[in-house]
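Student: pasting the sequence and the predicted coordinates here, then a few questions.
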Amino acid sequence: MTKRAYALDALRGYAIITMVLSATVAWNSLPGWMYHAQTPPPDRAFDASLSGITWVDLVFPFFLFAMGAAFPFSIKKRFEKGDTKLRLVYEAIKRGVQLTFFAIFIQHFYPHVLSNPQDMRGWLLAILCFVILFPMFIRIPLKMPDWMRIAIKVVAYGIAIVLLQTTQYANGRVFDVSFSNIIILLLANMAVFGSVIYIFTMQSLRARVGVLLILMALLLSGQVENSWAQAIYNYTPLPWAFHFEYLQYLFIVIPGSIAGEYLMDWLKQHNDSFVESTNKWKAIVMILLTLAIIIVNLAGLYTHCTVLNLIINIPLLISGVFLLRKGTGFIKLWRELFTAGAFLVILGLCFEPFQGGIKKDPATFGYLFLTSGLAFMALLLLNVICDYFRCVKSTRFLVMPGQNPMMAYVVGDLLIMPLVNLLGIASLLVYFNENAWMGFLRGVVLTTLSVLITMFFTRIKCFWRT
């Protein structure tokens, strides 16, 4: 078994795949729980008064959690190999800048932004955008001097900037640096602030938790009129790139970093005897238990049965803690993940009445804590499947997109849909709007194509990296 936590790749892959799926299913003909809880069908208008979550509301938190869980593998390892903290901060800022550019570039080259109605010019430009992203973000496998690698990237960025400035957009739109993909922009902010916090607290969990407590105080005090905390909350040197409220997602990223440390410690000690000494019935029970906790919270909060949901959660969480109270190896890892997840789930449910119920937007503390807890459960679930039972082949469709998430995120909009339109078969998608089942099948088909293309590039070692 290689020294890699496949569960982490699978969690990231699950988040990306469901992100694509939720964006490609029929727009308004499916049940309400198939969309964000705050944008119900049939009109899909955003309603901030609606509380509760659906599986779609777990997609982004799970990806943020996976980002944080990768910090120990990308940051702590480099620090242990001799990189200075200053060097690591520089790399974090560079990554944030690259992701911000990525967010701006792709947003300007979605076909519906380029032309309305969409036409051949828009589809070809979208494909060109997809092609240019390769030299910008891949690590070229060919042997060449470092200066040549840098030159290729500089040229790619230069072409992208020229295209952004000279392209004619639909509806009189012009290039605007503030017009960006909000999902990627939030990830860029978390890549910078989450990494910097981890860099200076990687050797002290207490300090990391302390930073979150201070952040919570600022986020809450920032709502007080005419206070110094509100001045901090409202200040932004770059309104198109950063707002203080973005930092609320650190309550998902930082717990993710703790999960990553659990995984790293487990990998350092891992050997086959751990697998043999672990009772398989416990592994099966943990699959069922973690899955039950996730489903119960989704159903209970979506239907607003909050008291019943809490009552059901308590015995489920206690049984998991009791089941994993002793053991080493996998059991120790599962105990750490489950205990942290159980604490955050209960914390999130205790915050549920606060801020008008658990909501994704604006994100409430109940939402942030609960989704972090459910992410711990999902990581545990996937660790059992991917790393304990070693279901490598059957989970490859999750793991491989998880190793290439940037490509998986845009391949549908910048390659598949433009090609479908250029080939003249886009009109066939209309038939998927006949009923809810066909509407869901539409999303499955388009998501499957995105997964297959991403898997192909991953298999040939063509990764997009910042």
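Tutor: Ah, there it is.
Student: from here on, just use CA atoms for contacts and neighbour counts.
Tutor: Fine.
Student: so residue 409 sits right up against residue 16, yeah?
Tutor: Yes: look at residue 409 against residue 16 with Cα atoms under 8 Å: they come within range, at 6.4 Å.
Student: higher neighbour count, those two?
Tutor: A count of neighbours by other Cα atoms under 10 Å puts residue 16 above the other of residue 409 and residue 16, at 27 against 20.
Student: roughly how far apart are the more buried one and residue 55?
Tutor: The gap separating residue 16 from residue 55 is 13 Å, by Cα to Cα, to the nearest Å.
Student: what's stretch 226-241 in contact with?
Tutor: 100, 177-179, 185, 189, 218-219, 221-224, 242-245 (Cα atoms under 8 Å, 6 or more residues apart in numbering).
Student: residue 195: which of those residues is nearest?
Tutor: Of all the contacts of stretch 226-241, residue 189 has the smallest distance to residue 195: 9.6 Å, by Cα to Cα.
Student: and for the chain, the residue most distant from the center?
Tutor: Computed with Cα atoms, centre = their mean, the residue of the chain farthest from its C-alpha average is residue 226, at 35.0 Å.
Student: where does it sit, in terms of helix or strand?
Tutor: Per DSSP states H and E: residue 226 is located in neither a helix nor a strand.
Student: look up how far residue 242 lies from it.
Tutor: Taking Cα to Cα as the measure, residue 226 falls 21 Å from residue 242.
Student: below is an additional structure, to be compared with the one above:
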Amino acid sequence: MQKRADALDALRGLAILLMILSGNIPFGGMLPDWMYHAQLPPPTHKFNPNLPGLTWVDLVFPFFLFAMGTAFPFALSKKIKSGVSNFKISLQILERGLLLAGFAIFIQHFKPYALNPSPTNQDWLIGILGFILLFALYLRFPNSVNKKIVYAVRITGIIITVLMLANLSYPNDSSFSLGRSDIIILVLANTAFFGSLIWLFTKENLLLRLGILGFLIAFRLTQSIDGSWNNWLWDFSPFPWLYKLYYLQYLFIVIPGTIIGDILYKWFNSESKYELYDSKNSAVLITVVTFAIIICNLIFLQSRMLVVNLIVNLILLIVIYFIVKNQNDSLIKTLFNWGSYWVLLGLTFEAFEGGIKKDQSTLSYYFLTTGLAIFCYIFLSTIIDYFKQKNMFRLIINSGQNPMIAYVAGSLFWMPVLELTNLSSVLNLLLVNPWLGFFKGVIFTFFVAVTASFFTSKKLFWRT
């Protein structure tokens, strides 16, 4: 078969689109609690940090982080093979981290609802202008484009952005602030920077990479001890608007992602002639069981049927073990081993820190979602690569190849367009029913996916 990373793009795209969808589900209705973050249950949606559970909404961010970590070996190995030194690669990693941090600050200053809780037409137009400016600032120009044109576009974009940010005002008469940023992208910037560096300098030493997780666990368990150097280092930040050690907890997901990335990179570049599975029946069973593992964890952890969940997981993992143990190709077996390890480790930690929670994130949350991300990759790879159903996932794959466009297309483009054309009032007719309100979110997410897919088809990518 032709080996490509389409399933990885699909995982990234699925995560980003579900992230968009989860942010467009109406509150205050009668949708079940599993349609929201576990700590934001209906009908009041008041944040309850003591409420354990896991919903599909809680999976989208860790799935995206995992996909990002998995991509590091692909992107950085290409640079290493071309002869780029570790020092230069490190500078490029720093540049990427700063670009992401700048992206986080930029989009938060141009979001219409950040400008005004009740956006005016001017606020909506500012959002669209921000979307256009992002192309000037972040577009990855083809090598065929004259460098003078690239510099002219970049400088023009920077000048307009600076002038805009210097004159825009925000609620409470506030102005531009480095502390006003999109927290999700800022976490991505931190984990992308440190995760890439960790992979670069441990690419030949898996034990050292896993050992770093041990130190992260140590900091996690000791950071609250007053007077300790652990507590001081945890709270210390020379640039609080840019970096916090707290953000690096998400390396619990990114670092395992780099391990899977190593495995996939070697497999994609091997001379193996084997298919993923020896038979179609095996592939069908794997598709069903990997999906079942994800669904069962969501159902039983949210309903707090912990013993039942553990038993069901063990049964499903045993089923997969007997399916893959005699396969000719080792990839699925290796992925299964790692996925099983992280799932079982996460379930073992479930009783710790008051049960699995996204906010504040628990160790169980990091480890379990890592394992579920691996099984989701196996699920997608089986359908896309083995059953050759890439076209079925075309929109999702294309969105995964342009994730930052997908991330902002809703808030900076489609929402302003719908408001300025009054089409939003048409879509709002669906809010008469909770599930129709959810369908409105699906329509909006589809618009976003089409937008990201369009730019992908035109080979227009952002430098993030």
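Tutor: Alright, I've got the coordinates. Only a predicted model underlies this, so the values are computations on that prediction, with no experimental measurement involved.
Student: can you calculate the TM-score here?
Tutor: After superposition, the two chains reach a TM-score (TM-score structural alignment, normalised by the length of structure 2) of 0.97; 463 aligned residues with a Cα RMSD of 1.5 Å.
Student: hang on, the earlier thing: quick one: which of the contacts of stretch 226-241 of structure 1 is most hemmed in?
Tutor: Ranked by neighbour count (other Cα under 10 Å), the contacts of stretch 226-241 of structure 1 have residue 189 at the top, with 26 neighbours.
Student: and for that residue, nearest residue in space, chain neighbours not counted?
Tutor: Nearest non-adjacent residue to residue 189 of structure 1, counting by Cα to Cα, 6 or more residues apart in numbering: residue 96, 6.3 Å away.
Student: quick one: contacts for that neighbour?
Tutor: Residue 96 of structure 1 sits next to 188, 189, 191, 192 when contact means Cα under 8 Å, 6+ apart.
Student: which SSE is the spatially most central residue of structure 2 in?
Tutor: Nearest to the geometric centre of structure 2 sits residue 64, at 2.0 Å (Cα atoms, centre = their mean). For residue 64 of structure 2, the host element (DSSP H and E) is helix 56-81.
Student: by how much does that helix deviate from structure 1 on average?
Tutor: On superposition with structure 1, the mean distance recorded for helix 56-81 of structure 2 (mean Cα distance after the TM-score superposition for structure 1) is 0.6 Å.
Student: tell me what that helix is packed against?
Tutor: On a contact count with 3 or more Cα pairs under 8 Å, 6 or more residues apart in numbering; DSSP states H and E, helix 56-81 of structure 2 meets helix 6-22, helix 86-110, helix 183-202, helix 251-268, helix 363-381.
Student: how far does that helix sit from the chain's center?
Tutor: Distance, stretch centre to chain centre, for helix 56-81 of structure 2: 8 Å (Cα atoms, centre = their mean, to the nearest Å).
Student: swap in stretch 431-448 of structure 2?
Tutor: That offset, for stretch 431-448 of structure 2, works out to 22 Å (Cα atoms, centre = their mean).
Student: residue contacts, residue 289 of structure 2?
Tutor: So residue 289 of structure 2 contacts 316, 319, 320 (Cα under 8 Å, 6+ apart).
Student: counting neighbours, which of these end up buried?
Tutor: Burial by neighbour count, 16 or more other Cα atoms under 10 Å: within the contacts of residue 289 of structure 2 this picks out 316, 320.
Student: ok, the contacts of residue 289 of structure 2 in structure 1: which stay?
Tutor: Retained in structure 1 by both residues aligned by TM-score structural alignment, their matches' Cα atoms under 8 Å are the following of the contacts of residue 289 of structure 2: 316, 320.
Student: out of the contacts of residue 289 of structure 2, list just those in helices.
Tutor: 316, 319, 320 (DSSP state H).
Student: how about the residues you listed in CSV, adding distance to residue 388 of structure 2?
Tutor: Formatted as CSV, these follow (distance: Cα to Cα, whole Å):
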residue, distance to residue 388 of structure 2
316, 25
319, 24
320, 21
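Student: for the residues you listed, which one is nearest residue 278 of structure 2?
Tutor: Checking these against residue 278 of structure 2 with Cα to Cα, the nearest one is residue 320 at 14.0 Å.
Student: picking that back up, any chance of TSV for the contacts of residue 96 of structure 1, columns distance to residue 404 of structure 1?
Tutor: Formatted as TSV, these follow (distance: Cα to Cα, whole Å):
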residue	distance to residue 404 of structure 1
188	16
189	20
191	16
192	20
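Student: state the pair within these that is farthest apart.
Tutor: The widest separation within the contacts of residue 96 of structure 1 (Cα to Cα) is 6.5 Å, between 188 and 192.
Student: neighbour count for those two, which is higher?
Tutor: A direct count of neighbours by other Cα under 10 Å for residue 188 of structure 1 and residue 192 places residue 188 higher, at 26 against 19.
Student: which SSE is residue 296 of structure 2 in?
Tutor: In the assignment (DSSP H and E), residue 296 of structure 2 maps to helix 280-302.
Student: that helix vs structure 1, average distance?
Tutor: Superposing on structure 1 and averaging over aligned pairs (mean Cα distance after the TM-score superposition for structure 1), helix 280-302 of structure 2 comes out at 0.6 Å.
Student: could you find the counterpart of residue 378 of structure 1 in structure 2?
Tutor: Residue correspondence to structure 2 (TM-score structural alignment): residue 378 of structure 1 is matched to residue 376.
Student: and the gap between that match and residue 63 of structure 2?
Tutor: Per Cα to Cα, residue 376 of structure 2 is found 9 Å from residue 63 of structure 2.
Student: more crowded one of the two?
Tutor: Set residue 376 of structure 2 next to residue 63 and count neighbours by other Cα under 10 Å: residue 63 wins out with 28 against 23.
Student: surely residue 397 of structure 1 and residue 451 touch.
Tutor: Yes: with contact defined as Cα under 8 Å, residue 397 of structure 1 counts as touching residue 451 (6.9 Å).
Student: and the two? which has more neighbours close in?
Tutor: residue 451 (25 against 19).
Student: what helix or strand does that one sit in?
Tutor: Going by DSSP H and E, residue 451 of structure 1 is in helix 436-459.
Student: and that helix, which stretch of structure 2?
Tutor: Using TM-score structural alignment, the partner range for helix 436-459 of structure 1 is residues 434-457.
Student: in that stretch, what counts as buried?
Tutor: For stretch 434-457 of structure 2, the neighbour count (16+ other Cα under 10 Å) marks 434-442, 444-456 as buried.
Student: before we move on, what about stretch 175-188 of structure 2?
Tutor: 176, 180, 181, 182, 185, 186, 187, 188.
Student: and for stretch 400-407 of structure 2?
Tutor: Within stretch 400-407 of structure 2, the residues that count as buried by 16+ other Cα under 10 Å are 400, 401, 402, 403, 404, 405, 406, 407.
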